[in-house]
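# Got a predicted structure here, sequence first:
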Amino acid sequence: MNNPLVSEFNTPFRTAPFSKIKSEHFEPAIKQGIAMAKEDIDAITKTIDEPSFTNTIEALEFSGMQLKRITSVFFNLNSAETNEDIQKIAQIVSPLLTEFANDIRLNETLFNRVSTIFKIKETLNLTVEQNTLLTNQYKMFVRNGANLNEDEKSQLRTIDTRLSKLSLKFGEHVLADTNSFELHITNKEELSGLPEGTKEAAKLTAKEKNKKGWIFTLDYPSYVPFMTYSENRSLRKRLAIAFGAKGFQNNENNNENIVLEIVKLRHQRANLLGYKSHAHFVIEERMAQNPETVSSFLNELLDKASPAAKDEFDQLSEFAKNNDQIETLEKWDSAYYSEKLKKELLDLDEEQLKPYFKLENVLNGVFTVSNKLFDLKFEEDKMIDTYHKDVKTYKVFDSSSNFVAIFYADFFPRAGKRNGAWMTSFKDQWIKNGENSRPHISIVCNFTKPTDSKPSLLTFNEVTTLFHEFGHALHGMLANTVYPSLSGTSVHWDFVELPSQILENWCYEKEALDLFAKHYETGESIPMELIDKIKKASNFLEGIATLRQLSFGLLDMGWHGNDPSTINSVKEFESNAFKNTNLYPEVSKNCMSTAFSHIFQGGYSSGYYSYKWAEVLDADAFDYFKSNGVFNKEIALSFKENILSKGGTENPMSLYKRFRGKEPNSDALLKRAGLLKKH
């Protein structure tokens, strides 16, 4: 079988040849990639030369590069364009990859060589980046069992293999429950309150499924507008309960036992390595450094946000009661009455905004903002191969026409794609043998598809989502480091959200909005009156929103910061974790944890607090821009050179202070959120 994955990609810019790759190519390619990577490791361990930074540390860093390319393609497709074949292959290859990773981490000869160099690092005259790489490699061994005895190493292998399978199964269950539900409406009266674009999209979904009427799904572009605008409370309830029941139903997709097994195995693993909990293990390698700092941070924000959140909830409840005689405000009322209250208080209707946010215009807008800040130019290239017809591809250049990156953009929902939005990489950046090998970066979102009569028009929340993911993409595209493991977004987890969250701020600035917020039919720029309303709305019900984010962070720390061995009920544990952040009545049929993909499928376990942590950084950093001009070239250049290009080469606080001149202050966040005056 001619397998395009097993050799270097013979394409322009060495992009992945997606159209030539078939599902059956992956398993043999990954097995061959593992064999090639093992040869790389053997070359390091079997050399008779004394250990040196070049023959051990750098050699290890650049080992298994073909395997990394193959697996990046495979796991990205498993998230964005999966099918039953790919899911089955994932269950086969994940344990093999885990076993291989453990073969490296538990290789005594390799560890001894790394350890030898680590012990004499002060004498080696290393650069800051080389020192970081050496320290990271040494810690990678120690934090993954290099100092354990053989019996303990065997236990660790068993735990890691099991965890890799459970994580995949968790995600498959969430996707299956998402795809299996549909709200099929045939009575036009049940569409009352819904915008025309939403109804048209639902009609298109029904048509695609060969059904009459309208179909609403649990995909965000379908779910969110229905919950925001539908006047039919019973249908909102039905949809909300289905959304909250993913992984929590009495079917083959139930994730309760998987959640319990994951947290217990993570705890056992941490104990085996000498840590009190999984959170202690994880956060040691974060800016926060320990769970106590995280808990203190979350609870301090909780204290400051709670009074505002309770006042806002009372106001929302009163509004629903006065308007529709709603005695008890439920979760399925939240978006609906929030939108109505916002319209009454601020005279702002999300539907008013959407005509100004045609997807193509917003994308061009974020390109223009990137050009004004960082001198980047984006050229669409339809010849670059993609994994789906909806994916757009761009070549990225700097102001001197030097090639910077390949950029992929995948915007619409489909059956093989998980919900949400994320940035990822098909190829990292590095410098070797004098060549600066540039990255291939992708953002994946789930926006409303264009219909027969309307282009894809984004809600303002979707606009900020696009800017957010593009901020991550900039972190990847502007990477300029020697080593791939320190490149781009390979930074401390509670630092990684700074580039993404800071870029959202430009969505609220007139100077930026004037560049792209144009009516899709008339070309008219968004009126200043609407810009003022967007700014005022940015703090609307911010206390409630903050409490919601904090609740997720506290739930994550609850699962991972203590011994979970006595937990038997996922729902009961979750309810207890939420008790200080709950505003709405409990819904017995719903459970957050069983679909909490960030912490049980993604990499956010013991790290969900990072969003709020990074908000402190981004508010403080944008305050610096705001005080000196949002397109201030000097500050943008400093941000590019000290944050975006440096990846994980240095301690993030050192990088931040070099950019900002001081440590961040949380007052900027509280002031922006309007919580200072409410406390």
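Looks like it arrived, so ask away.

# going forward, measure contacts between C-alpha atoms and count neighbours the same way
Fine.

# Can you check which helix is longest in the chain?
Longest helix in the chain by number of residues, with DSSP state H as the criterion: helix 291-324.

# The next helix or strand after that helix - contacts with which helices or strands?
For helix 291-324, the following helix or strand on the C-terminal side (DSSP states H and E) is helix 334-346. Identification of packing neighbours for helix 334-346 by 3 or more C-alpha pairs under 8 Å, 6 or more residues apart in numbering; DSSP states H and E yields helix 220-229, helix 291-324, helix 528-537.

# ok, then the element right after helix 334-346?
helix 350-353.

# Flag every buried residue along that following helix.
Across helix 350-353, burial judged by 16 or more other C-alpha atoms under 10 Å covers 350, 351, 353.

# for those, which one is nearest residue 466?
Nearest to residue 466, judged by C-alpha to C-alpha, of the buried residues of helix 350-353 is residue 353 at 15.7 Å.

# That closest one contacts residue 459, correct?
Yes - taking contacts as C-alpha atoms under 8 Å, residue 353 lies within contact range of residue 459: 7.1 Å.

# Can you tell me the centre-most residue of the chain?
residue 422 (4.4 Å; C-alpha atoms, centre = their mean).

# Give me the spatial nearest neighbour of that one, chain neighbours excluded.
In space, and not counting its chain neighbours, residue 422 is closest to residue 444: 5.3 Å by C-alpha to C-alpha, 6 or more residues apart in numbering.

# Pasting the second one now:
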Amino acid sequence: MSADQPTPSPQTAGNPLLAPWTTPFGSPPFDEIATEHFRPAFDAALAEHLREVEAIAGNPAEPSFENTIAALERGGRTLSRVAAAFFNLTSAHSNDALEAVERDIAPLLARHRNAIQLNPALFRRVDALFARRGALGLTPEQDRVLERYHIGFTRSGAGLDEPAKRRLAEIGERLATLGTQFGQNVLADEKAYALVLDGEADLAGLPPELRDAAAESAAARGLAGKHAITLGRSSIEPFLQFSARRDLRETAFKAWLARGEGAAADNRPIIAETVALRAEQARLLGYPSYAHFRLDDTMAKTPEAALGLLRSVWTPARARALREQEALQALAAAEGGNFEIAAWDWRYYAEQQRKAEYNLDESELKPYLQLDRMIEAAFDTAHRLFGLSFAERHDVPVWHPDVRAWEVTGRDGQLVGLFYGDYFARPSKRSGAWMEAIREQDKLDGEVRPIIVNVMNFAKAAEGAPSLLSFDDARTLFHEFGHGLHGLMSDLTYPSISGTNVARDFVEFPSQLYEHWLERPEILRRHALHYRTGEPMPEDLLRRLLAARTFNQGFATVEFISSALVDLDFHAAGADAADPAAFERESLARIGMPAAIAMRHRPPHFQHIFAGSGYSAGYYSYLWSEVLDADGFGAFEEAGDVFDPDVAKRLGDFVYSAGYLQDPAKAYQDFRGRPPEPAALLRKRGLVEAAE
């Protein structure tokens, strides 16, 4: 039995969440789990974990690493299993009943976390250990785990007086409820909307693969014979890119922009309350703003450092975007368009501009970017870098028929972990792409191998046809698989610092670095094969694709940085952002946001920062990590081989396998041999000329 399995008891009978999982790899028995199993499983698991914590806090023995920190690491195994299965479903395959359970359980989980983090007896034990850490004879990993526990308790308010702790607990519960409702509101808007295309006139300009995907979307909504564009990126972005119907582009784009602010599901009051509560939380903890609180425990350390990076890139990016806009305006005028380029026009005319400058057509690329081949490309890259092998398993229970599972082994043939891929958009899945761990790696009581999930929202092709990706889709696949490797390759004893449990502005480094291999001729020549002929991508097309890699980067950088700046603005302002719509307008006006570009994520559907606290005041971290990935890939280029075994070993040892074992800046320097050079980011995005 795996070390993370519960001990069988009479009380577990009939509930697969609480019984031992006898499935391959000890994976969740999704084929047996029903919605009604979750609430009793949560109740039992929460009670069990609380008993474990109370036993640790009340232990009459002198605090030691083993009876306090290691004991905390061992606790909550059942709760982790139940929560992992539950939140995987609520994000990837939800329904009304699951959402009702989620609304009930969110404040209970927050209350449970508070009961642990604000437990005075437990904090006294952790604090006493931390005070004499140098005399405990700890290993480097144990010392790091103790440090992270002390930081976690302190940042949760464990050292404050009782009134402050009570208020922090109330805030935590309310924020959990608000975040859950925010995410459910966005999903409701995305599920409810479809732009129905009826007839050839509505389909003008759309390539065959997009028509097929839109027909599939319509059929799934009971609209057989029609075509439907949804609010998933893999549906609406290509529609905006190719549709010759400006009126339909405008309709679809405005619906996309308005997610989360409809009358029935308006997230703006949730935003106002959320930022006010987070500001109060930060003040109670001794910080001038929530942004200061969040960034204090990151690589950036301060909002000023994050803003410094964002502003240094914003200026050349905005200048580049305005030049791009002039070129697009000229294209529209040449067609006889008597209008100013709007946000719903940009992708359409940018596609035309790309054809003109690089003779590159997205529809020319897609036949070479089959989903199955791109999955193989991601696996092949991992094999060549780290010696990993992937064997598909058909005996592992999954939560939807489209989900696939692979057994992952290392160079020695030993099990590394289990990997799930859930690639297609559906109404039951929230938008976007993400990685999560159903089970994290540890070696605390025997080897526990990780179970890792990648979730995407690609358009599914018609039955029997291969699903074809855009190059951006393929990049997303590599990005999320980079996160997946960070979880799979983890090699630590203690789960709290394993896998992706690292600083927020370091967690994107392994994923963004992995994107580089997609653009390598060595990978594209082997895996970018035409879905009909099996022929590799022609060298001329490959050359044009790589030449165009920095095309439209002014636009891409502006839409990202504007979102990151508005995120920091909200979390610096707190209660001053009582009118989120007005605050958004004022924030964008201050930075001179071009009218023809919209934020990548407007506040009412900005789930990174409002559907939970994961990236709150931290959306900048993608750019911070991009400095590392742009500079870090240079180590392979300087070695003259993008699969150089020595560089790959350092990358595996100090980054992908190392979790939060040491400070991220030190981890990067151990891999690279020096600190990162920020100029690498501007070079990667093609913004060097604009900066000069």
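Right, received. Where do you want to start? Model, not experiment: these values are computed from the prediction.

# Let me see the TM-score of these two.
Superposed pair, TM-score by TM-score structural alignment, normalised by the length of structure 1: 0.97. Supporting alignment: 675 aligned residues with a C-alpha RMSD of 1.5 Å.

# Include distance to residue 527 of structure 1 when you put the buried residues of helix 350-353 of structure 1 into JSON lines, please.
Formatted as JSON lines, those follow (distance: C-alpha to C-alpha, whole Å):
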{"residue": "350", "distance to residue 527 of structure 1": "14"}
{"residue": "351", "distance to residue 527 of structure 1": "15"}
{"residue": "353", "distance to residue 527 of structure 1": "10"}
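
# Quick check: of these, which lies closest to residue 546 of structure 1?
Looking across the buried residues of helix 350-353 of structure 1 and measuring by C-alpha to C-alpha, the closest to residue 546 of structure 1 is residue 350, at 20.7 Å.

# Could you pull up the contacting residues of the residue mapped onto that closest one from structure 2?
Matched by TM-score structural alignment, residue 350 of structure 1 corresponds to residue 362 in structure 2. Residue 362 of structure 2 is in contact with 351, 470, 471, counting by C-alpha atoms under 8 Å, 6 or more residues apart in numbering.

# neighbour-wise, which of the residues you listed leads?
In terms of neighbours by other C-alpha atoms under 10 Å, the contacts of residue 362 of structure 2 top out with residue 470 at 21 neighbours.

# how near is it to residue 522 of structure 2?
19 Å (C-alpha to C-alpha, to the nearest Å).

# And residue 473 of structure 2, by the same measure?
Distance from residue 473 of structure 2 to residue 522 of structure 2, by C-alpha to C-alpha: 19 Å.

# which one of these two has more residues nearby?
With neighbours defined as other C-alpha under 10 Å, residue 473 of structure 2 and residue 522 compare such that residue 473 has more, 21 against 13.

# hang on, the more buried one in a strand?
No - read with DSSP: H, G, I helix; E, B strand; the rest coil, residue 473 of structure 2 is helix and lies in no strand.

# Please pull up the equivalent of it in structure 1.
Match for residue 473 of structure 2 (TM-score structural alignment): residue 462.

# got a list of what that match touches?
residue 447.

# Please report how far the residue nearest to residue 422 of structure 1 lies from residue 58 of structure 1.
Separation of residue 444 of structure 1 from residue 58 of structure 1 (C-alpha to C-alpha) stands at 32 Å.

# before we move on, what about residue 511 of structure 1?
45 Å.

# ok so, going back, most packed of the helices and strands packed on helix 334-346 of structure 1?
By mean neighbour count, with neighbours taken as mean count of other C-alpha atoms under 10 Å, helix 220-229 ranks first of these at a mean of 21.

# quick one: stretch 540-551 of structure 1 aligns where in structure 2?
Under TM-score structural alignment, the match for stretch 540-551 of structure 1 is residues 551-562.

# Give me the residues contacting that stretch.
For stretch 551-562 of structure 2, contacts defined as C-alpha under 8 Å, 6+ apart pick out 310, 314, 317-322, 324, 350, 354, 588, 593, 597-600, 620, 685-687.

# If we use 7 Å, what do you get?
310, 314, 317, 318, 320, 321, 324, 597, 598, 599, 600, 685 (C-alpha atoms under 7 Å, 6 or more residues apart in numbering).

# Translate residue 416 of structure 1 into the numbering of structure 2.
That one, residue 416 of structure 1, aligns with residue 428 by TM-score structural alignment.

# From what I see, that match and residue 91 are in contact.
No - assessed by C-alpha atoms under 7 Å, residue 428 of structure 2 is found out of contact with residue 91, at 8.1 Å.

# now the contacts of stretch 551-562 of structure 2 in JSON lines, with distance to residue 486 of structure 2?
As requested, the contacts of stretch 551-562 of structure 2 are arranged in JSON lines below (distance: C-alpha to C-alpha, whole Å):
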{"residue": "310", "distance to residue 486 of structure 2": "26"}
{"residue": "314", "distance to residue 486 of structure 2": "30"}
{"residue": "317", "distance to residue 486 of structure 2": "30"}
{"residue": "318", "distance to residue 486 of structure 2": "33"}
{"residue": "320", "distance to residue 486 of structure 2": "34"}
{"residue": "321", "distance to residue 486 of structure 2": "34"}
{"residue": "324", "distance to residue 486 of structure 2": "36"}
{"residue": "597", "distance to residue 486 of structure 2": "33"}
{"residue": "598", "distance to residue 486 of structure 2": "32"}
{"residue": "599", "distance to residue 486 of structure 2": "29"}
{"residue": "600", "distance to residue 486 of structure 2": "26"}
{"residue": "685", "distance to residue 486 of structure 2": "25"}
